[in-house]
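# okay, predicted coordinates and the sequence, questions at the end:
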Amino acid sequence: MADLDFFVDVVVSGTVLGVGQTDSPDDVARTLGDAFVESRTRAAMRRDYGLVEFSWGRWPGSSRWQATGFTVQAHRLASITVTEALVHRYGPFGRHPRFTQLNAELDRLGFYLQEITDQTGADYRRYWLAESRISLLVATTAYQEMIDAGDVWSISAPHPPEHVAAGKLGRQRQAVKDGLVHLFQLDEQQRWQWLDRRQPALHERTNWWLYLLLLIDQHLGDQSHRRADWAELKLWLLRQGQARAVFTEAESAEKLAYFAGDMRRAGVESVVLPSADDIVRACLDALPAGLNEVAMLDDQRDLSGLDRTQMRHSRQAKNLVNAAQWHLDAVQDAGLAAQLREWIDIKPRLV
């Protein structure tokens, strides 16, 4: 099924024809064309291409749109005309994709969806793929003769691990919230001691840290008058997370790159953030393969020619380049900037 290839590509790559999670409105328009319906406010914009919707946001005082994600509205297939760029690439689209077929193909390629449904008796089952940060909704009941139980309702991205961690912690979430308020009031030595005392069991540790960072992000958005204090705490925790081996080198570099970029765009200047050079260097140092070794594709339908390690390394490289490129304009080292540009040039061919 040609259109099944489209859904496989979206799930594995976390993009639509290579664009989605980090691309500008112009980038998306160059790929999918200008046949969209747009809704816009000063701070948010959405473009609806029928089967796919893309969204962006921007900080107060900024003119630059930052991608906030996309959703493939698979349930619309019975009532829309699919964008020509997608038909040209994949051929005619048929009925709604069946989850069993999609999951079987992903399994064959070595990608295993994790169910993260957060409530019993829900109308949908939710699944997640960590490598691409996508979330799938699968209908559990038929809907108005438009979709059957077991059909894929939608695929959206990004769905970061912090949000998955929140669901996994369950009843522990309130304890983490209470602890964060206390941690915020401590000096550095007391924070070390607090972390030493509070570390959960090894199998719960990563989710505990991820949820802690998610709570800080919420405070950063809600309490502008204390934003610098919360930013300082998050920077400290990111460094502690790497020092304590909670996060890998790649995860730490990527998280720090996005955090520093967000803080600079928000105008938080009182926190001593790493330089653009240090951030980009950390991202490039964490790449799992070199330019001449990383797996690249001329067509996403060549995925079957790669093993899972090649796909995972290519995807990880794409994530790191996405994070690093936000800092390119501020890099002082010309050689480092040139190295990053080489990776940006090949990024569309990464998985």
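Sure thing, it's come through. Here the structure is a predicted model, which means the values were calculated and not measured.
# all contacts plus neighbour counts: C-alpha atoms, from now on.
Noted.
# name the single longest helix found in this structure.
With secondary structure taken from DSSP state H, the chain has its longest helix at helix 202-222.
# show me what it packs onto, helices and strands only.
With contacts defined as 3 or more Cα pairs under 8 Å, 6 or more residues apart in numbering; DSSP states H and E, the secondary structure elements packing on helix 202-222 are helix 161-169, helix 172-184, helix 227-243.
# and the following helix or strand past the longest one, what other elements does it pack with?
Of the helices and strands lying after helix 227-243 in sequence (DSSP states H and E), the nearest is helix 249-265. Other elements packing on helix 249-265 under the criterion 3+ Cα pairs under 8 Å, 6+ apart are helix 227-243, helix 276-285, helix 308-325.
# repeat that for 6 Å
Of the remaining helices and strands, those touching helix 249-265 by 3 or more Cα pairs under 6 Å, 6 or more residues apart in numbering; DSSP states H and E are helix 276-285, helix 308-325.
# against that first model, consider the following:
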Amino acid sequence: MEFFTGFVVTGAVRGADATSTPAEVTALLGDRFVESRTGAGQLLRCYDLVELAWKQDGAEDRWRGLYLTLQAHRLEQPLSVDELSAALDRIGFPLVEVAPDGVGCRPFVRADSRVGVLVDEESGEVMQLTVPAWFAPGPRGEPSPVPPGASRDRVRHLVGLGAPEREAWARRRQPEEADEAARWWWSLWVAYRQRLYAGDGRNRDHDRSAVREAGLWLLGKCEAAGVLDRTEAVCEIARYGLLEPDAAVRACLDAIPVSRGDVATRESTPYPYARETLAAVNASRAAKRLSLAAGALLPGVRDRALRAEVEVWLELRTRLM
């Protein structure tokens, strides 16, 4: 139980997490694993219950971590979600249940460590624990208040509006109740991301600057509604190219909530984590996510000082939470 609660709290196994490189994982977990590569440029590795995946980025053969999963369904003695939840409650790190997925699973999540837990709906047995989770608590884990087609139409309309018109449009349509408004803004952002992902020419009716401006505006509304925090919003900006590389990297660095001199590291923070250290741990996590988001943009960055600042943060990556 300590092994599983430790993973939920930290999002790591003996220091290896979803951002670790294959070489770093070997150093931490050893070389007794099974490994395979797929035609899609992915590397999969299995240590009994522990599975990791990476994707190859670019021609330099760098591997970017995709996820780390504990396959609890392989245990000889099933792990009960009630027992896992009770153990986490006792140490002050409770799970939050997300809306069911409709196919027989109950999803739970620990938002700060970004660990998701999938549970068999009938037996209550934990099937797997994964970081980062692909589901979230709160408005992001609830059904959209708007049909998908309507959200897409609204996003298409918003891209064509100027800033004052967008604000007027929002004042007329935004739900009054806070939770409903948060779900409403999130549904629009999801539709916007799908529009970008489609790659089918639907953005040709507006220039790229208008599409970016609408995306930044939507992210600002999601942040104001509490459906995204600052770290998440800036990571979305970097991921979807809503600012030029220099500006996006500057936004990532500005959003880091702690200085390098004060950031919590694995060496400076007692383990297991306690409630009194959680604020420092989460600031370290934010620094790690933001520096990695900035690092992905470095090939397009011109400002040498920005590049140097990001590279110093990236040197700290393995020591951050």
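Thanks, I have it. Please read all numbers here as calculations on a predicted model, not as lab measurements.
# circling back: okay, and the longest helix of the first structure goes to which residues in the second structure?
Following TM-score structural alignment, the aligned partner range for helix 202-222 of the first structure in the second structure is 178-198.
# so how far does that stretch sit from its counterpart in the first structure?
On superposition with the first structure, the mean distance recorded for stretch 178-198 of the second structure (mean Cα distance after the TM-score superposition for the first structure) is 2.6 Å.
# CSV for the helices and strands packed on helix 249-265 of the first structure, including distance to D34 of the first structure?
As requested, those are exported to CSV (distance: least, Cα to Cα, whole Å):
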stretch, distance to D34 of the first structure
helix 276-285, 33
helix 308-325, 24
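# looking at the ones you listed, which is nearest to L51 of the first structure?
Each of these was scored for nearness to L51 of the first structure using Cα to Cα, and the closest is helix 308-325 (24.2 Å).
# off-centre distance for the next helix or strand after that closest one?
Once helix 308-325 of the first structure ends, the next helix or strand along the chain (criterion: DSSP H and E) is helix 334-346. For helix 334-346 of the first structure, the distance between its averaged C-alpha position and the chain's averaged C-alpha position is 22 Å (Cα atoms, centre = their mean, to the nearest Å).
# for H159 of the first structure, which of the helices and strands packed on helix 249-265 of the first structure is the nearest?
When those are compared for distance to H159 of the first structure using Cα to Cα, the nearest one is helix 308-325, at 13.3 Å.
# what span of the second structure is the closest one aligned with?
The aligned range for helix 308-325 of the first structure in the second structure is 278-295, by TM-score structural alignment.
# roughly how far out does the helix or strand harbouring F7 of the second structure sit from the chain middle?
Take DSSP H and E as the rule and F7 of the second structure turns out to sit in helix 2-10. Between the centre of helix 2-10 of the second structure and the centre of its chain there are 18 Å (Cα atoms, centre = their mean).
# mean offset of the very next helix or strand once past it relative to the first structure (after superposition)
Following the chain from helix 2-10 of the second structure toward its C-terminal end, the next helix or strand by DSSP H and E is helix 22-29. Using mean Cα distance after the TM-score superposition for the first structure, helix 22-29 of the second structure ends up 4.0 Å from its aligned counterpart in the first structure, as a mean over the superposed pairs.
# who's in contact with helix 22-29 of the second structure?
With contacts defined as Cα atoms under 6 Å, 6 or more residues apart in numbering, helix 22-29 of the second structure is touched by A16.
# kindly recompute the last result at 8 Å.
Counting by Cα atoms under 8 Å, 6 or more residues apart in numbering, the neighbours of helix 22-29 of the second structure from elsewhere in the structure are R14, G15, A16, W63.
# please apply the same query to stretch 312-319 of the second structure.
When contacts are defined by Cα under 8 Å, 6+ apart, stretch 312-319 of the second structure is touched by residues S20, R260, T265, R266, E267, K288, S291, L292, G295.
# of all those residues, which two lie farthest apart?
Taking every pair in the contacts of stretch 312-319 of the second structure and measuring Cα to Cα, the maximum separation is 23.3 Å, between E267 and G295.
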